[in-house]
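In: this is the structure alone, sequence omitted:
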């Protein structure tokens, strides 16, 4: 099914009670930013995330990448103005563009410098959901890398993956209907600020964490900093000891003297020199 998008507010209204293509990796625990807990509260509240700096820059770069694809890659792209969704399960999608052949095109930018044949799971799953909702069998993903190259990735519809996606989505909404809240994960805790966006009562969200949650986070940061400092000290001492052993002639362990690599090499060279001298004397004697 599809419906025309009147404006951005209408687009948000269509999305608020559905799992969007850019969110579905959370159903597999493979999303870069969100997990089931944050997705649960996002849909339960009926809100969508406010635009942040990353999203703002993403929109700006999207149009530039589309312009690049038109001028440099010979693609004729048109902005998609429809929202696609499934009737029997709350999954939706709105690809970025459609090309001259009617093929949908998704645009991404990344800070990675070098391309890879495999895209991150949260992008691969997004492409699959977009094909699922639009009823298409192929899709193109244009990715701009940090060195400003744009690579076109072609993907085919994966029926087995989409069947699993549909089942996980159905299970998720059963859990949502029963108010069976998913467990808080470390990712949820790290995104506590994001969770606040989906709740009118911030105190209620606060109670989901231990009372000393902020203290725990502070202690963890402190311990990690100490750990890094200790690693640096260990590295310096290790290098110093190795250098001293290499430079020393004899290292004493208890009452035994152990020849170091340097001493052994010098002794070996001395033996070679002695052998060569004896050979020269022998030859002269002959």
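Out: Happy to help now that I have it. These numbers were taken from a predicted model, which means no experiment stands behind them.
In: use CA for all of it now, contacts and neighbours both
Out: Noted.
In: so who does residue 272 touch?
Out: By C-alpha atoms under 8 Å, 6 or more residues apart in numbering, the contact set of residue 272 is empty.
In: A further structure is provided below for comparison with the first:
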């Protein structure tokens, strides 16, 4: 059984942070949304990219694109529909939690689920287009599963859900219990990434040709690749 997150976890997010301060702060820890890339589960981002962001002299700030903006706009609507369909209630989770054992592992989530006989759970909200609909049909993509598991690990929750709106008109919700076997395998890899790569400033092995280019560019500043 997970411990009480209020008693056992340290609140770490400051809602009054400016964007630059927030991005600088993120260089000091691994967030739940970065776990998939570090574990090799994110098809769009590699562990080397995460490493380069952590050790950069200035934080890498990625602007919000249209997809991200509309995902944020739809978040409240999706949460409301989740409540209507499930009969549960949610509340915003504006604060983050850090692992007591490994303070460089931190997490926040879109909502907390309340009103369940199982106690409080975590709700992660996603949007997707129809091209990726099949990847959500029976289970969630592994990088999002990994994200939810680290959220549970850091906040000491035992269960949660990922709900996704596909093409703006099809809602799927997937329910999960805390996966101790997954965490037992994943957490040591995250610890190794932080202690043996980020802290020591030793880049992980490139995973593809694009990684090689980025590593070369990072090691020879001023060079154009």
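Out: Sure, I can see it. Keep in mind it's a predicted model, so treat the numbers as computed, not measured.
In: how about the counterpart of residue 98 of the second structure in the first structure: what's its closest non-neighbour residue?
Out: Matched by TM-score structural alignment, residue 98 of the second structure corresponds to residue 85 in the first structure. Nearest residue to residue 85 of the first structure, sequence neighbours excluded (C-alpha to C-alpha, 6 or more residues apart in numbering): residue 92, at 4.1 Å.
In: what ranges do the strands span in the stretch 1-150 of the first structure?
Out: 2-4, 19-20, 78-79, 82-85, 91-93, 97-98, 104-109, 138-144, 150-156 (DSSP state E, counting those that start in this stretch).
In: just the helices in the second structure please.
Out: Using DSSP state H, the helices assigned to the second structure run over residues 5-8, 19-26, 35-38, 47-55, 66-86, 142-155, 180-193, 209-219.
In: go through the longest one and flag the buried ones.
Out: It stands for helix 66-86 of the second structure. 71, 74-75, 78-79, 82 (16 or more other C-alpha atoms under 10 Å).
In: quickly note the distance from the spatially most central residue of the second structure to residue 83 of the second structure.
Out: Most central in the second structure under C-alpha atoms, centre = their mean is residue 33, positioned 1.7 Å from the mean C-alpha point. Between residue 33 of the second structure and residue 83 of the second structure the computed distance is 24 Å (C-alpha to C-alpha, to the nearest Å).
In: same question, residue 145 of the second structure
Out: 21 Å.
In: ok, now residue 26 of the second structure?
Out: From residue 26 of the second structure to residue 83 of the second structure the distance is 31 Å (C-alpha to C-alpha).
In: before we move on, back to that, tell me which of the buried residues of helix 66-86 of the second structure is nearest to residue 38 of the second structure?
Out: Distance to residue 38 of the second structure, by C-alpha to C-alpha, is smallest for residue 71 among those, at 23.5 Å.
In: ok, now which ones touch whatever residue of the first structure lines up with that closest one?
Out: Applying TM-score structural alignment, one finds that residue 71 of the second structure aligns to residue 58 in the first structure. Residue 58 of the first structure makes contact with 108-109 under the criterion C-alpha under 8 Å, 6+ apart.
In: sweet, I'm off.
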